[in-house]
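>>> structure for the following, please:
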Amino acid sequence: MIYQAANNRYQAMKYNRTGNSGLMLPALSLGLWHNFGGVDSFENSRSMLRRAFDLGITHFDLANNYGPPPGSSEKMLGALMKSDFAPYRDELVISTKAGYYMWEGPYGEWGSKKYLIASLDQSLKRMGLDYVDIFYSHRPDPSTPLAETMAALDLLVKQGKALYVGISNYSPEQSKEAIKMLNDLGTPLLIHQPRYSMFDRWIENGLQDVLLENGVGSIAFCPLEQGLLTNKYLSGIPVNSRAANNHSPFLSEEGITAEKLSKVEHLNSLAKERGQSLAQMALAWVLRHGKVTSALIGASRVSQIEENVKALEQLEFSDEELMLIDEILSK
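Reported below is the predicted structural model:
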């Protein structure tokens, strides 16, 4: 059945300007890190992407090695760009990244010009696209000069293979250097993609200030802590969860302590008082004060996307609520 996007897809979504650029991103973007690979149900992936777009989520975020197997998430999106989303390409922001291990040998990871150029060429072929909207250096490379990595990003924009460039997992100091280098090259840094959630607030210690001072946007990954900031773990660790099966590098069964679960329970009680689910409150919290451009959600089923989008119905926090959240997290 031919897909036709919902006519009201832009009515409920909130869009934020990305730093000083002209690009608007949805307050919630969809990440294809998990559940969109070659081992996953193609029809479920299709249903999630269709529903996300129908709800106004115009940004799909990938990386070269997303799957499994690596590259298969981009192949899946490529198939859907051809069959479902071809008429809507100009309404979509597609991003991908390179930096982590992708292929064997000395040119298959990190931040050399050789790797970044080759990786994006491969990504474009897998997705059947002429360009991506945002291309990221996925992590800083301790062995390659930062100037080489930034020059490669600049070259890809000048070649027309990417419209904008971003960085991910860079420290405040590294970000500051990258911003200056890219400005000097004439390709301003659009966005930084850091990990950020109620349980991981490292970006508040300098990075947010660097980005705001330089007009750079931010998109937070893992805002729900791989499911910990949802109702999934309120009654124990489900046998099919990522934590139980060690499917996540960020969340393990050993890491879900009684102390952490107690915090989750208290946060859940506050969310109920606000008329939200815990996931909705956690997303609203990441977006508070307007310092974060977009929160990057993942999903394994359509209903999760629908629940998360409802977070936008209640983004405001009282000073008392924010103080209470800080108290809960500091215990």
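
>>> from here on, contacts and neighbour counts on C-alpha atoms
Noted.

>>> so who does Pro238 touch?
Each residue near Pro238 by CA atoms under 8 Å, 6 or more residues apart in numbering is listed here: Lys232, Ala244.

>>> should've said Leu32
Neighbouring residues of Leu32 by CA under 8 Å, 6+ apart: Phe60, Asp61, Leu62, Tyr66, Ser73, Gly298.

>>> redo the residues you listed as JSON lines? Include neighbour count.
What follows is the contacts of Leu32, written out as JSON lines (neighbours: other CA atoms under 10 Å):
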{"residue": "Phe60", "neighbour count": "21"}
{"residue": "Asp61", "neighbour count": "20"}
{"residue": "Leu62", "neighbour count": "26"}
{"residue": "Tyr66", "neighbour count": "24"}
{"residue": "Ser73", "neighbour count": "29"}
{"residue": "Gly298", "neighbour count": "24"}
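
>>> those helices in the stretch 1-150 of the chain, which residues are they?
For the stretch 1-150 of the chain, the helices defined by DSSP state H, counting those that start in this stretch cover 42-54, 72-83, 113-127, 146-158.

>>> so Arg17 sits against Thr293, correct?
Yes. Counting by CA atoms under 8 Å, Thr293 is a contact partner of Arg17 at 7.0 Å.

>>> the more surrounded of the two?
More neighbours surround Thr293 than the other of Arg17 and Thr293, with 26 against 15 (other CA atoms under 10 Å).

>>> pull out the buried residues from stretch 139-150.
For stretch 139-150, the neighbour count (16 or more other CA atoms under 10 Å) marks Arg139, Pro140, Asp141, Leu146, Thr149, Met150 as buried.

>>> want to put them side by side, so please do this one too:
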Amino acid sequence: MYQANEQRYDKMVYKRVGKSGLKLSALSLGLWHNFGSVDSYENQKAIIHRAFDLGITYFDLANNYGPIPGSAEENFGHIMAEDMKPYRDEMIIASKAGYRMWDGPYGEWGSRKDIIASANQSLKRTGLDYFDIFYSHRPDPDTPFEETALALDQLVREGKALYVGISNYSGAQTREITKIFNELHTPFVIHQPRYNMFDRHIESDLFPVLKAEGKAAVSFSSLAQGLLTDRYLNGIPADSRAHKSTSPFLHEDQVEATISTVKQLNQVAKSRGQSLAEMALAWNLREPEIASVLIGASRPDQLDDNVKALDHLDFSDEELAKIDQILGK
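All right, here's what the predicted structure looks like:
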């Protein structure tokens, strides 16, 4: 029977989510990859156990994570029932709806039908009574934001979510839906955007809105699908994600186009006594609006390496200027 590490809270950093009362672990575990029906269940358990032992309290799901879609939630639910149930109140568990989950016109986007049905399905798959955070995974161009907001608000009022969030919304879209949440008094607290050294568009678009509204962000793709690690410093491994032509998010051309920049960033990381991945995670956390950074893992020991980023979160002005120079900012 799993027994959590008694010292799990000693070294983890916990950051407040905007002006809310909620705090998140500075690093969060994303279950997008490596937690589906095709992945080792025992390895999934080992990763989740290690994450919690390191003080990671936020676990991030979505209805369609797999493959097959839904299997990440099912596997997570089995692990919760077998090992983690005694620790449920120490965990922040999130899921989302918005990307395609089932056939027909109701299996994606942001209608009341999709949001409510998706949340109910996700609760059933995970075996949970409620989610701590439930997100609209992407804005729906054909559904009024008021309808999406009312659906998320209903989940809170029915006790199926404690807080709500949005993901992949622009700054203007975030401002618009925030007004509706404010009128409804919905506990909307968080946005989940893509953010890393190679993708900084939200600095001028989203961050000012979050700051003005007292909201926070939890960033995904913080290591740029592995580009901001030592994975590709000496070429493209045959077993890497970039080498697999099936990956729509990273391919060999991207590696080749960024390798010179990555090597320069790696030198800055070395001068800080960090790996490139550690520095990239710390760099994201330098932003006051970011409450947590999502990380993925295919092995438990990768989490130990990522948590080392918290040992050196501070950056000098010279280091930040050097990074901007390398990135052409």
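
>>> what TM-score do we get after superposing?
The TM-score (TM-score structural alignment, normalised by the length of structure 2) is 0.99; 329 aligned residues with a CA RMSD of 0.9 Å.

>>> before we move on, back to that, between the helices of the stretch 1-150 of structure 1, which one is closest to Asp184 of structure 1.
helix 146-158 (10.2 Å; CA to CA).

>>> quick one: residues in contact with the closest one.
In contact with helix 146-158 of structure 1 (CA under 8 Å, 6+ apart) are residues 111-113, 116-117, 135-137, 140, 162-165, 178, 181-182, 185-187.

>>> mean distance between that helix and structure 2 after superposition?
Superposed on structure 2, helix 146-158 of structure 1 shows a mean distance of 0.5 Å to its aligned residues (mean CA distance after the TM-score superposition for structure 1).

>>> so how far is that helix off the chain centroid?
22 Å (CA atoms, centre = their mean, to the nearest Å).

>>> can you pull out the strands in structure 1?
Taking DSSP state E, the strands of structure 1 run over residues 15-17, 24-26, 28-31, 59-61, 93-98, 132-137, 162-168, 189-193, 217-220, 294-297.

>>> in JSON lines: those, plus distance to Gly255 of structure 1.
JSON lines is the format used below for the strands of structure 1 (distance: least, CA to CA, whole Å):
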{"stretch": "strand 15-17", "distance to Gly255 of structure 1": "34"}
{"stretch": "strand 24-26", "distance to Gly255 of structure 1": "31"}
{"stretch": "strand 28-31", "distance to Gly255 of structure 1": "23"}
{"stretch": "strand 59-61", "distance to Gly255 of structure 1": "27"}
{"stretch": "strand 93-98", "distance to Gly255 of structure 1": "28"}
{"stretch": "strand 132-137", "distance to Gly255 of structure 1": "29"}
{"stretch": "strand 162-168", "distance to Gly255 of structure 1": "24"}
{"stretch": "strand 189-193", "distance to Gly255 of structure 1": "24"}
{"stretch": "strand 217-220", "distance to Gly255 of structure 1": "21"}
{"stretch": "strand 294-297", "distance to Gly255 of structure 1": "21"}
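
>>> Val210 of structure 1 against Lys176, yeah?
Yes. Counting by CA under 8 Å, Val210 of structure 1 does reach Lys176; the two are 6.6 Å apart.

>>> relative to Ala27 of structure 1, how far out is the residue most central in space within structure 1?
Structure 1 has Leu296 as the residue nearest its centroid, 3.6 Å off, counting by CA atoms, centre = their mean. Plainly put, Leu296 of structure 1 is 9 Å away from Ala27 of structure 1 if you go by CA to CA, to the nearest Å.

>>> same question, Glu104 of structure 1
Glu104 of structure 1 sits 37 Å away from Ala27 of structure 1, going by CA to CA.

>>> Gly236 of structure 1 too?
Remark: distance between Gly236 of structure 1 and Ala27 of structure 1 (CA to CA) = 31 Å.

>>> more neighbours: which of the two?
Ala27 (27 against 11).

>>> against Ala98 of structure 1, how distant is the residue nearest to the centre of structure 1?
18 Å.

>>> same question, Pro87 of structure 1
27 Å.

>>> tell me which of the two has more neighbours.
Taking neighbours as other CA under 10 Å, Pro87 of structure 1 and Ala98 compare with Ala98 leading, 28 against 13.

>>> scan structure 2 for its longest helix.
Counting by DSSP state H, the longest helix found in structure 2 is helix 252-271.

>>> how about that one: buried residues?
Neighbour counts over helix 252-271 of structure 2 (16+ other CA under 10 Å) mark Glu252, Val255, Ile259, Val262, Lys263, Leu265, Asn266, Val268, Ala269 as buried.

>>> which outside residues touch that helix?
Helix 252-271 of structure 2 has contacts (CA under 8 Å, 6+ apart) with 227-228, 230, 232-233, 236, 242-243, 275-276, 278-279, 319, 322-323, 326-327.

>>> again, only using 6 Å
Helix 252-271 of structure 2 is contacted by residues Ala242, Ser275, Leu276, Met279 when judged by CA atoms under 6 Å, 6 or more residues apart in numbering.

>>> so Lys96 of structure 2 makes contact with Ala62?
Yes. With contacts counted by CA atoms under 6 Å, Lys96 of structure 2 reaches Ala62, the gap being 4.4 Å.
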